[in-house]
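In: Sequence first, predicted coordinates after that:
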Amino acid sequence: MGIVTRLAKVAAVFMALIAAPLWADCGIAPAGTSQRIAIPGTGRAMLIHLPAQSDTRRPAPLLFLFHGSGGTGERMLAKSNLAATADAHGFILAVPDGGITLDGGFVWNIPGVPTPSGAMPGADDPDDIAYVLAAIDWLRANRCINSGRIYAAGFSGGGRMASLLGCVAADRFAAIAPVAGLRAGLPAAQDPTRPDPASCKPARPMPIITFAGDKDTENPIEGGGSAYWQYSMRAALDRWAMLNGCAPTPIRRGISTQLYEERFGHCRQGADIVVRMTIGGTHSWLADNETMWTFFSRHRRKS
């Protein structure tokens, strides 16, 4: 081996070593790690997981993961096991904490909806929508993300937050995945068993995959329960199907003896709605992460 060849190989190894710790052009944290990073202009930090494996030639998809009421982003990341999915498929995970404190954790500021404590969010409470949008803008400015491939998932109260973003930020999100928390706006004042159409007017059809259990007593699929819940999951699905211009009757198929799927098809702009229902499932993270990511991967927001 000639001296020139040896020097070239040494140089290649050196360049790989100095490039390896930083993911793509993003440069905000080492690849394969989860770190709390300050989001400029918000006074708040956010837990960010950068994937261990990715195509470093292009910005990555971004998935927001929202914890349930009283939870934290850190606990939600561990409960969901989505970091492993992010590493396998090369997407960034943003795992924030809600803006309102509760029982050693946090809840989301969903305007017009009382928190589990019964208190209505006030004007002085942090604006969680603005916080999320600021994080998107900052990650995009740092060349970290593909702005056409931004998604939201969440559990329980976090599912309500993901649903809210589907209503008010459809121009930023390509698809959402509420788990035990699908909503389609506020309960109507005159009839809380129905969603208020005025409270959810997305700018475009919103693809949705949602997961739930038919024995969930916290957010029961038949409705009722707490003041923030009230209308049934079916009412939420029917409203989203109308908003997306889908066929009104879903097609049902069995996945296993304990799982079935319903799909609203023929939706405008391909914005299908998929339900994965666990028979006997309770109030827990019932999402199949691979199924969720496969659904997300099919959807991109056109600018």
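Out: Now that the structure is in, tell me what you want to look at. Residues are numbered from 1 along each chain as shown.
In: From here on, just use CA atoms for contacts and neighbour counts.
Out: Fine.
In: Could you tell me how many residues sit around residue 254?
Out: Neighbour count for residue 254, taken as other CA atoms under 10 Å: 12.
In: Can you check my assumption that it lies in a helix?
Out: No: counting by DSSP: H, G, I helix; E, B strand; the rest coil, residue 254 falls outside a helix, being strand.
In: shouldn't it be in contact with residue 260?
Out: Yes: Residue 254 is within contact range of residue 260, at 4.3 Å (criterion: CA atoms under 8 Å).
In: Put this next to the first one:
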Amino acid sequence: MKKAVFSLLCFITFLVSAQETVSGTMLHDDTERIHKIYIPSSYTIEKPAPLLLLIHGYSEPAGWILEYTKFQPLAEKYGFIIACPEGKINRAKVPAWDFSSTNEKGEIKDVDYINSFMDKLINDYSIDKKRIYITGFSQGGYMSFIAGCHLNNRIAAIAPVSGAMPVSSLFKCAPVHSTPAIVINGDNDNAVPYNGNRFGKSVKESLNFWIDYNKCDKIPVITSVEDQNPADEQTVEKHEFLNGENHSKIVHYKVVGGTHLWPGREGNTSFEATPIIWKFFSQFKLE
């Protein structure tokens, strides 16, 4: 009997470690929420893996952001798990993130959902709780900022892409530890304007909050990023705000002429955001 149980456990472990993309659902706030999880082939329960939370934009499902950003080869190389929660279906019948609905505790519901989703991941997989990171595109960029504030005790570093800090009375940013951030925006983005709008703060305002909180140098080191595609008529500036507390830093990639796209994909091919984000994340963990 003991041999049978041991064999079954080994078989279950093999199945988990051999999986690639797992589709699943989670009941939260009386709503069944969809998610996608990518498990690298090197994963084992004996070695806790870093976790990358990858958040989609408005109207796009969880599987879309996983395929769009192409983090999977890096997950295979470096052994991290990618988890893509999906926003709730809205009145337009598309998945979206809601920054205004709150629960009985006054918490933003979708923040509570992501928090509960992390609990589920930690329960279901062997996760290195000191190495949980969040990145996202568009609305997912907003959610990356929001989670970096409201779930700061669990998030080691953030990387909003084409997002902004929300303009909302519900948005209270009170970090509890130095939080490195890599922030990527195009200055010709009509969906999330570089200079802000009634929904989101400007890139400068968003950056300044984290620069001040982390006590980074206020004067950045600015360098030009090698242009991988001169034909797209875009250039990239790297702004590094260094010497923050606990070795933190804020890095901003300004895509001059860049629109509302993930850098490295169609239309924005001056540089590849995906490997840059993971390289940045891999330097940091919760202390």
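Out: Looks like it came in fine. Bear in mind that the values here come from a model prediction, so they are computed numbers and not experimental data.
In: what's the TM-score here?
Out: Overlay of the two chains. TM-score (TM-score structural alignment, normalised by the length of the second structure): 0.82; 260 aligned residues with a CA RMSD of 2.6 Å.
In: where do the strands sit along the second structure?
Out: 21-28, 31-38, 49-55, 81-85, 88-89, 95-96, 127-137, 157-161, 181-186, 221-225, 235-241, 250-256 (DSSP state E).
In: can you redo the ones you listed as JSON lines with distance to residue 146 of the second structure?
Out: Output for the strands of the second structure, formatted as JSON lines (distance: least, CA to CA, whole Å):
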{"stretch": "strand 21-28", "distance to residue 146 of the second structure": "19"}
{"stretch": "strand 31-38", "distance to residue 146 of the second structure": "19"}
{"stretch": "strand 49-55", "distance to residue 146 of the second structure": "12"}
{"stretch": "strand 81-85", "distance to residue 146 of the second structure": "15"}
{"stretch": "strand 88-89", "distance to residue 146 of the second structure": "17"}
{"stretch": "strand 95-96", "distance to residue 146 of the second structure": "15"}
{"stretch": "strand 127-137", "distance to residue 146 of the second structure": "10"}
{"stretch": "strand 157-161", "distance to residue 146 of the second structure": "10"}
{"stretch": "strand 181-186", "distance to residue 146 of the second structure": "13"}
{"stretch": "strand 221-225", "distance to residue 146 of the second structure": "26"}
{"stretch": "strand 235-241", "distance to residue 146 of the second structure": "21"}
{"stretch": "strand 250-256", "distance to residue 146 of the second structure": "16"}
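In: Deepest-packed of those strands, please.
Out: Most buried of the strands of the second structure by mean neighbour count (mean count of other CA atoms under 10 Å) is strand 157-161; its value is a mean of 29.
In: what range in the first structure does that strand sit on?
Out: Using TM-score structural alignment, strand 157-161 of the second structure corresponds to residues 175-179 of the first structure.
In: One more: stretch 66-82 of the second structure?
Out: Mapped onto the first structure using TM-score structural alignment, stretch 66-82 of the second structure covers residues 77-93.
In: Could I get the buried residue list for stretch 166-185 of the second structure?
Out: 166, 171, 173, 175, 177-185 (16 or more other CA atoms under 10 Å).
In: Which two among these are spaced furthest apart?
Out: 177 and 185 (24.5 Å; CA to CA).
In: Aligned against the first structure, show me the partner of residue 193 of the second structure.
Out: Checking TM-score structural alignment: residue 193 of the second structure goes with residue 220.
In: OK, contacts around that match?
Out: 214, 232, 233 (CA atoms under 8 Å, 6 or more residues apart in numbering).
In: Name the nearest of the residues you listed relative to residue 97 of the first structure.
Out: residue 233 (25.4 Å).
In: Cross-check the contact I'm expecting between that closest one and residue 219.
Out: No: applying CA under 8 Å, one finds residue 233 of the first structure not in contact with residue 219, separated by 9.0 Å.
In: Which one's more surrounded, those two?
Out: Looking at residue 233 of the first structure and residue 219 with other CA under 10 Å, you find the greater number of neighbours at residue 219, namely 27 against 21.
In: if we can go back for a sec, mean deviation of the match of strand 157-161 of the second structure from the second structure?
Out: Compared with the second structure after the fit, stretch 175-179 of the first structure shows a mean deviation of 0.4 Å (mean CA distance after the TM-score superposition for the first structure).
In: before we move on, the earlier item: how near is the match of residue 193 of the second structure to residue 180 of the first structure?
Out: 9 Å (CA to CA, to the nearest Å).
In: What of residue 52 of the first structure?
Out: Taking CA to CA, one finds residue 52 of the first structure at 29 Å from residue 180 of the first structure.
In: Between the two, which is the more surrounded one?
Out: residue 180 (33 against 20).
In: what's near enough to touch the more buried one?
Out: 155-156, 159, 210-213, 216, 219, 283-286.
In: quick one: the counterpart of residue 221 of the second structure in the first structure and residue 265 of the first structure, what's the gap?
Out: Structural alignment (TM-score structural alignment) places residue 221 of the second structure against residue 251 in the first structure. Residue 251 of the first structure sits 8 Å away from residue 265 of the first structure, going by CA to CA.
In: Burial check on the equivalent of residue 124 of the second structure over in the first structure, number of neighbours?
Out: Mapped onto the first structure by TM-score structural alignment, residue 124 of the second structure lines up with residue 142. By the criterion of other CA under 10 Å, residue 142 of the first structure has 14 neighbours.
In: for residue 275 of the second structure, same thing?
Out: Residues near residue 275 of the second structure, counting by other CA under 10 Å: 16.
In: which residue in the first structure lines up with it?
Out: Checking TM-score structural alignment: residue 275 of the second structure goes with residue 290.
In: show me the contacts for that match.
Out: Here residue 290 of the first structure is in contact with residue 85 (CA under 8 Å, 6+ apart).
In: swap in residue 196 of the first structure?
Out: 185, 186, 187, 188, 189.
In: and the gap between it and residue 235 of the first structure?
Out: Distance, residue 196 of the first structure to residue 235 of the first structure, using CA to CA: 11 Å.
In: Mind telling me what residue 42 of the second structure corresponds to in the first structure?
Out: Using TM-score structural alignment, residue 42 of the second structure sits opposite residue 53 in the first structure.
In: Quick one: residues contacting that match.
Out: Residue 53 of the first structure neighbours (CA under 8 Å, 6+ apart): 31, 32, 87, 88, 89, 90.
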